[in-house]
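[1] Kindly generate the corresponding structure for this input.
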Amino acid sequence: MLEWLRSLSPRTEFVAVIALAFGWAIVSSTASVLAGPPPPAAAPEFTAGGLWGIVFLEVMTLALLTVLLSARGWTWPQLSRPWAQSDLLIGPALLVTAYLSYALLATLASHSGVALREPTFEHGVGWAAVLGVSVVNGFYEEALVCAYVIVALRERWGLWPAIHASTAIRTAYHLYQGSAGVLFIVPLGLIFAGWYARTGRLWPLILAHVLADALALSVMA
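    Just a heads-up that it's a prediction; the model follows:
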């Protein structure tokens, strides 16, 4: 089995990783867009069961991908430089930049008459679910859609195509969140991918993503 994994081409490896990590999310999000604009009552809803389901699925997928990528010779130092104290400041700063970019785009959209569809949340699920999914999802997404995608594509496609590919994949599996979600995800994806491509530092992005998820889901606690 390990020999077969090692024999895969880089292209096959990349497709397999993205399909395993985000394939179903991309398909279901795309289907929600193709189905047409939903009524307000059909806005995406986050529930306690959904949060724990995300934690379980992402932990299992990470375990599987760790085996695959380890067999292919990938190591953690290839994806991130070591943690530094400055990451505690850089992560929130990147998140604030993303929020300011979203605020600008949302203002322009509202002035253009575009209605932003916001998700709905189940309340009273507790902080365990909120923090659990925030930490797991923050690590999962940034390690794969940012670090892995950019490192895997940068040498073959170039820096900017790798940044745009990372942002496009990130946006594709967030389409279900509606227009408001996309207006936040696109600038966030470009900011995060650009920072990572320039510095190779992943921990600030993980911290920023954990904070973003925790803030968004705090209404459920």
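[2] rest of the way, CA atoms for contacts and neighbours
    OK.
[3] What's the separation between the closest residue to Y102 other than its chain neighbours and R81?
    In space, Y102 comes closest to F184 once its chain neighbours are excluded; the distance is 5.0 Å by Cα to Cα, 6 or more residues apart in numbering. When Cα to Cα, to the nearest Å is applied, the distance between F184 and R81 equals 27 Å.
[4] Between those two, which is the more surrounded one?
    Neighbours were counted for F184 and for R81 using other Cα atoms under 10 Å; F184 has more, 20 against 13.
[5] What distance do you get for the spatially most central residue of the chain to W76?
    For the chain, E141 is the residue whose C-alpha lies nearest the centre (Cα atoms, centre = their mean; 4.0 Å). Note on E141: its distance to W76, by Cα to Cα, is 15 Å.
[6] again, but for A103
    According to Cα to Cα, A103 stands 35 Å off from W76.
[7] can you pull out the strands in the protein?
    Assigned by DSSP state E, the strands in the chain fall at 45-46, 120-121.
[8] quick one: contacts of the first one?
    Same thing as strand 45-46. 119-122 (Cα atoms under 8 Å, 6 or more residues apart in numbering).
[9] ok, now stretch 153-161?
    Stretch 153-161 has contacts (Cα under 8 Å, 6+ apart) with 150, 162, 197.
[10] now do 6 Å
    Outside of stretch 153-161, the residues that reach it under the criterion Cα atoms under 6 Å, 6 or more residues apart in numbering are A162.
[11] just stretch 100-114 next, same as before
    183-184.
[12] ok so, going back, buried among the contacts of strand 45-46? Make that a ChimeraX selection.
    Command for ChimeraX, covering only those of those found buried under the criterion 16 or more other Cα atoms under 10 Å:
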select :119,120,121
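[13] Now show me the structure for the sequence below, then we'll compare the two:
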Amino acid sequence: MLWFEVAVVLLVTFGLSGLSSILSLLESALSSAGLGGTTVALNRSMSSISLIDLAFQVLSVLKLFAWAGLALYLLWRSGLGPRTVGLARIRRRPDVLPGIGLAALIGLPGLGLYFLARAVGANVHVVPTALHDTWWRLPTLVLWAIANAVAEETVVVAYLLSRLRTLGWSPNRALWASALLRGSYHLYQGIGGGLGNVVMGLVFGRWWQRTGRLWPLIIAHALIDTVAFVGYALLAPHLSWLR
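    Here you go, the predicted structure:
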């Protein structure tokens, strides 16, 4: 039953995203432009009507929070409450400061890896946001960053590593499974995006295994995505090499 639960949760959430990303990678690689000539937008407008577009964005953000809620609920029912999986009251020293450090450790090399992969044609051109320039664009991008962080770290780290531990997997084997899952649903960005996120998964997963705290991972992930999304929205109109 536990294997069935894990399979269903992953198919509902990031496992299905991973399969879709693999198809997207194949499509980009087989296209006439190839990986290097393909552009992918991470946050896109969903309607030409501004308020309806905003509503669609909010619904998509809510879906990510619901994925995290589902994982937490299932863990809680089995006796692993939020505190047990690393969501105790957030604190500055054990949570916020390590989160900022992890953001710098992953974010800066990750940016370099992206440009390197782009240079050798192993990555698509990633556009962090293609939302229309509206009054709600920047707040929505921050919400997207937070929702991505909460959903990914809760499902891919806290939930999956907890369940694999219960199923008897060794810490290293479970860590690699979590990291490869994280890399798989970023493959739509190309080989570089997938490999970079595998490394991120190994670092984040090991941090959780050793400290038992999830907040630093959520904070780090949210900071990385916020800088990418909001930074691109503010700088792209003025820096042609970003577009």
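[14] After superposition, what is the TM-score?
    Taking TM-score structural alignment, normalised by the length of the first structure as the basis, the two superposed chains have a TM-score of 0.82; 212 aligned residues with a Cα RMSD of 2.6 Å.
[15] what sits against I146 of the second structure?
    Under the criterion of Cα under 6 Å, 6+ apart, the contact partners of I146 of the second structure comprise A222.
[16] Next one: it from L234 of the second structure, what distance?
    The span separating I146 of the second structure from L234 of the second structure equals 19 Å under the rule Cα to Cα.
[17] Show me which parts of the longest helix seen in the second structure are buried, residue by residue.
    Counting by DSSP state H, the longest helix found in the second structure is helix 50-77. For helix 50-77 of the second structure, the buried set under the neighbour-count rule, 16+ other Cα under 10 Å, comprises 50, 53-54, 57, 61, 64-75.
[18] Counting by contacts, list what it packs against.
    Other helices and strands packing on helix 50-77 of the second structure, by 3 or more Cα pairs under 6 Å, 6 or more residues apart in numbering; DSSP states H and E, are helix 137-152.
[19] Could you check the helix it packs on and say which residues are buried?
    For helix 137-152 of the second structure, using 16+ other Cα under 10 Å, the buried residues are 137-138, 140-152.
[20] Next: stretch 116-132 of the second structure.
    117-118, 121-132.
[21] In the second structure, what residue corresponds to A147 of the first structure?
    Structural alignment (TM-score structural alignment) places A147 of the first structure against A158 in the second structure.
[22] farthest pair in the contacts of strand 45-46 of the first structure?
    Maximum pairwise distance in these, criterion Cα to Cα, is 10.4 Å, between P119 and E122.
[23] ok, the residue nearest to the centre of the first structure to Y148 of the first structure distance?
    Per Cα to Cα, E141 of the first structure is found 10 Å from Y148 of the first structure.
[24] Kindly report the same for G73 of the first structure.
    Counting by Cα to Cα, the separation of G73 of the first structure from Y148 of the first structure is 13 Å.
[25] Between those two, tell me which one has more neighbours.
    More neighbours sit around Y148 than around the other of G73 of the first structure and Y148, counting by other Cα under 10 Å; the figures are 22 against 9.
[26] and A221 of the first structure, what is it in contact with?
    If you count contacts by Cα under 6 Å, 6+ apart, A221 of the first structure has them with 124-127.
[27] For it, which non-adjacent residue is spatially closest?
    Taking Cα to Cα, 6+ apart as the measure, A221 of the first structure lies nearest to G126, with 4.2 Å between them; neighbours along the chain are not counted.
[28] Distance of that neighbour relative to S32 of the first structure?
    With the distance defined as Cα to Cα, G126 of the first structure ends up 29 Å from S32 of the first structure.
[29] cool, L65 of the first structure as well?
    Distance from L65 of the first structure to S32 of the first structure, counting by Cα to Cα: 27 Å.
[30] Off-centre distance for stretch 10-28 of the first structure?
    Its chain's C-alpha centre and that of stretch 10-28 of the first structure lie 13 Å apart, by Cα atoms, centre = their mean, to the nearest Å.
[31] V6 of the second structure: how many residues sit nearby?
    Residues contacting V6 of the second structure under the criterion other Cα under 10 Å number 18.
[32] Map it onto the first structure.
    Using TM-score structural alignment as the criterion, the counterpart of V6 of the second structure in the first structure is F14.
[33] Run a quick neighbour tally on the residue nearest to that match when sequence neighbours are not counted.
    Nearest non-adjacent residue to F14 of the first structure, counting by Cα to Cα, 6+ apart: A152, 7.4 Å away. Counted with other Cα under 10 Å, residues neighbouring A152 of the first structure total 16.
[34] thinking again about what came up before, which residues sit in contact with the match of A147 of the first structure?
    Residues near A158 of the second structure by Cα under 6 Å, 6+ apart: V85.
[35] Out of the strands of the first structure, which gets nearest to Y99 of the first structure?
    Relative to Y99 of the first structure, the nearest member of the strands of the first structure by Cα to Cα is strand 120-121, separated by 19.4 Å.
[36] Does the closest one pack against any helices or strands, and if so which?
    Secondary elements touching strand 120-121 of the first structure (3+ Cα pairs under 6 Å, 6+ apart): strand 45-46.
[37] so who does V124 of the second structure touch?
    Counting by Cα under 6 Å, 6+ apart, V124 of the second structure makes contact with 35-36, 38-39, 189-190.
[38] which one of those residues is nearest I224 of the second structure?
    Each of these was scored against I224 of the second structure by Cα to Cα, and Q189 proved nearest at 16.2 Å.
[39] Quick one: residues contacting that closest one.
    Residues counted as contacts of Q189 of the second structure (Cα under 6 Å, 6+ apart) are 123-124.
[40] can you give me the helices in the second structure?
    2-12, 14-30, 50-77, 97-119, 137-152, 160-166, 171-184, 191-211, 215-235.
[41] what would those helices look like in a markdown table with distance to R44 of the second structure?
    As requested, the helices of the second structure are arranged in a markdown table below (distance: least, Cα to Cα, whole Å):
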| stretch | distance to R44 of the second structure |
| --- | --- |
| helix 2-12 | 22 |
| helix 14-30 | 16 |
| helix 50-77 | 9 |
| helix 97-119 | 20 |
| helix 137-152 | 11 |
| helix 160-166 | 29 |
| helix 171-184 | 21 |
| helix 191-211 | 19 |
| helix 215-235 | 12 |
